[in-house]
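Novice: structural data only, the sequence is not supplied:
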């Protein structure tokens, strides 16, 4: 199959391209660097023409009030071009529990993206993943003040980007789900606990202090971003990922 991977040069996209290519598919990466702009529409029709599958891994450059407009415009452009080209399967990557955290504007924006896909005419699949292990450093940086990292006790079930890419690749190569596949890492932590584990493993002298008002994840109520019962559980444990990175 020919598979157009939009956002195919990023953390997940580059691995998806490698996985699909290794499986014998013609996986082509597209991004701003290759001349495809999902906001202006430049290069979008050319990218999806002739594709059996489109995998959209583009993301809003911000998590703020600008994010809904990004997903609205990018999906409008990609879905219109995909329908015109007769694409048979459109895949996006979303977030476990995204529809259960309405206090986060970025999560509302991702729900918008999902709804636009569902309302379109192209057969579709949605892969929802828990938080990436690779994002833990950035998460801590948001709430670091000197030698103190303030983190809430939000339950979190981190997944390795490689496992996310493997799941997206599998879905892209299969029949449309017309629904959602949830994937998650094998271990559940509170975010403050995960911060302490990360700092200790890296010999970082910063101290984690519990602050249930700190950072993006303070708006998450309960365990809504933990994997549901029917989720696929990925193999990579956080301790093993830390050791390898």
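Specialist: Done, it's in. All of these numbers come straight from a predicted model, not from anything done at the bench.
Novice: when you work out contacts or count neighbours from here on, use the C-alpha atoms and nothing else.
Specialist: Fine.
Novice: contact partners for residue 214?
Specialist: 143, 150, 151, 152 (C-alpha atoms under 8 Å, 6 or more residues apart in numbering).
Novice: state the number of residues packed around the closest residue to residue 58 other than its chain neighbours.
Specialist: Leaving aside its sequence neighbours, residue 58 sits nearest to residue 7 (C-alpha to C-alpha, 6 or more residues apart in numbering; 4.7 Å). Residue 7 is flanked by 24 other residues according to other C-alpha atoms under 10 Å.
Novice: my guess is residue 7 meets residue 33, correct?
Specialist: No. Using C-alpha atoms under 8 Å, residue 7 is not in contact with residue 33; the gap is 9.6 Å.
Novice: distance of residue 34 from residue 99?
Specialist: 33 Å (C-alpha to C-alpha, to the nearest Å).
Novice: and if you look at residue 142?
Specialist: Taken as C-alpha to C-alpha, the span from residue 142 to residue 99 is 24 Å.
Novice: residue 109 is in contact with residue 62, isn't it?
Specialist: No. At 11.0 Å, residue 109 does not count as touching residue 62 under the criterion of C-alpha under 8 Å.
Novice: between the two, which is the more surrounded one?
Specialist: Between residue 109 and residue 62, residue 109 has the larger neighbour count (other C-alpha under 10 Å), namely 25 against 11.
Novice: ok, back up a step: name the residue in residue 34 and residue 99 with the higher neighbour count.
Specialist: residue 99 (16 against 13).
Novice: for this structure, longest helix please?
Specialist: helix 67-85 (DSSP state H).
Novice: and that helix, what other elements does it pack with?
Specialist: Helix 67-85 is packed against helix 44-48, helix 105-119, with contacts defined by 3 or more C-alpha pairs under 8 Å, 6 or more residues apart in numbering; DSSP states H and E.
Novice: before we go on, here's another structure to hold up against the first:
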């Protein structure tokens, strides 16, 4: 089985490539660095030539109003190339609860990406994951100063990128789901709880203040970002992951 991984040099993509190759299949990473551009279409036909599966892990460079156009163009180009080259399975990574946060333009853009794939000519699979542990540093930086970090009490169920990568690789090596597989972490926490754990692990003395208007996740209502009942749950907790990085 030959698997083309678009965005294959990023955080998730590089791990997906390693997992697939270790399983005895051939995964090849593609990105701008080796001449594949999902926006212009340059290099896509060559990347997908002879591929049985394409995994698209490319992402919009911004979370703003430009993100829908990125996913529209990149998906149109990928699916057209996949159809020309006879690729039999297309996989994307999305977000748990993505269709339940209409106030976030980036989430609407990811819903658009899913809908384009579902309506396309290639059998498909969508892996929806909860937030990455690795994303927490960015979340802390959005609404912080030298003394405090402001975070909403948004419930989340995060997991390590290694566990997300394993889920994506397993789906890519299997038959098309023509549906969604949800993946989540082992424990539900609120963002302010995660913030306190992360700061304590680094010896950061700043105070976490609950502010339900702070940051991107202030737009999230209820527990829609936690794993649904049918989700596969990873085993590594946030504290265990933080300890492994020391």
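Specialist: Now that the structure is in, tell me what you want to look at. Here the structure is a predicted model, which is why all the values come from computation and not from measurement.
Novice: circling back: buried stuff in the longest helix of structure 1?
Specialist: By 16 or more other C-alpha atoms under 10 Å, the buried positions in helix 67-85 of structure 1 come out as 67-68, 70-72, 74-79, 81-83, 85.
Novice: same question, stretch 82-101 of structure 2
Specialist: So stretch 82-101 of structure 2, judged by 16+ other C-alpha under 10 Å, has buried residues 82, 85-98, 100-101.
Novice: can you show me the strands along structure 1?
Specialist: 2-6, 26-30, 53-56, 89-95, 124-129, 144-145, 148-151, 155-156, 180-184, 189-190, 207-210, 232-233 (DSSP state E).
Novice: TSV for these, including distance to residue 174 of structure 1?
Specialist: What follows is these, written out as TSV (distance: least, C-alpha to C-alpha, whole Å):
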stretch	distance to residue 174 of structure 1
strand 2-6	12
strand 26-30	14
strand 53-56	10
strand 89-95	9
strand 124-129	10
strand 144-145	43
strand 148-151	39
strand 155-156	29
strand 180-184	12
strand 189-190	32
strand 207-210	43
strand 232-233	16
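Novice: wait, which of these is closest to residue 225 of structure 1?
Specialist: With distances scored as C-alpha to C-alpha, the stretch of these nearest to residue 225 of structure 1 is strand 155-156 (6.7 Å).
Novice: ok, average deviation of that closest one from structure 2?
Specialist: Taken against structure 2, strand 155-156 of structure 1 registers an average deviation of 0.5 Å after superposition, with mean C-alpha distance after the TM-score superposition for structure 1.
Novice: list the contacts for residue 30 of structure 1?
Specialist: 4, 5, 6, 7, 8, 9, 36, 47.
Novice: I figured the first one hits residue 44, correct?
Specialist: So that's residue 4 of structure 1. No. Look at residue 4 of structure 1 against residue 44 with C-alpha under 8 Å: they stay out of range, at 10.3 Å.
Novice: need the contact list for residue 152 of structure 2.
Specialist: Contact partners of residue 152 of structure 2, counting by C-alpha under 8 Å, 6+ apart, are 190, 191, 192, 210, 211, 212, 213, 214, 215, 217, 218.
Novice: residue 184 of structure 2: which of the residues you listed is nearest?
Specialist: Closest to residue 184 of structure 2, out of all of those and judged by C-alpha to C-alpha, is residue 190, at 14.3 Å.
Novice: test my guess that residue 100 of structure 1 contacts residue 223.
Specialist: No. Using C-alpha under 8 Å, residue 100 of structure 1 makes no contact with residue 223, being 9.8 Å away.
Novice: distance to residue 105 of structure 2 for the contacts of residue 152 of structure 2 - can I get that in TSV?
Specialist: Formatted as TSV, these follow (distance: C-alpha to C-alpha, whole Å):
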residue	distance to residue 105 of structure 2
190	22
191	20
192	23
210	24
211	21
212	19
213	17
214	16
215	14
217	12
218	13
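Novice: among these, which are in helices?
Specialist: 191, 192.
Novice: you'd agree residue 132 of structure 2 is up against residue 161?
Specialist: Yes. Between residue 132 of structure 2 and residue 161 there is a contact at 5.8 Å, judged by C-alpha under 8 Å.
Novice: ok, residue 20 of structure 1 to residue 147 of structure 1 distance?
Specialist: Counting by C-alpha to C-alpha - residue 20 of structure 1 and residue 147 of structure 1 are separated by 43 Å.
Novice: more neighbours: the two, which one.
Specialist: More crowded of residue 20 of structure 1 and residue 147, by other C-alpha under 10 Å: residue 20, with 24 against 11.
Novice: which one in structure 2 is aligned with the more buried one?
Specialist: By TM-score structural alignment, residue 20 of structure 1 lines up with residue 20 in structure 2.
Novice: tell me who's in contact with its match.
Specialist: 26, 27, 169, 173.
Novice: hmm, 7 Å instead?
Specialist: 26, 27, 169 (C-alpha atoms under 7 Å, 6 or more residues apart in numbering).
Novice: and the residue lying farthest from the centre of structure 2, how far from residue 207 of structure 2?
Specialist: Here structure 2 reaches farthest from its C-alpha mean at residue 147, the gap being 30.9 Å by C-alpha atoms, centre = their mean. Relative to residue 207 of structure 2, residue 147 of structure 2 is positioned 6 Å away (C-alpha to C-alpha).
Novice: likewise residue 89 of structure 2?
Specialist: 47 Å.
Novice: what do you get for residue 123 of structure 2?
Specialist: 48 Å.
Novice: who has more neighbours, these two?
Specialist: residue 123 (19 against 16).
Novice: show me the contacts for the closest residue to that one other than its chain neighbours.
Specialist: Spatial nearest neighbour of residue 123 of structure 2, excluding adjacent residues (C-alpha to C-alpha, 6+ apart): residue 89 at 5.0 Å. Residue 89 of structure 2 makes contacts with 52, 53, 54, 122, 123, 124, 176, as judged by C-alpha under 7 Å, 6+ apart.
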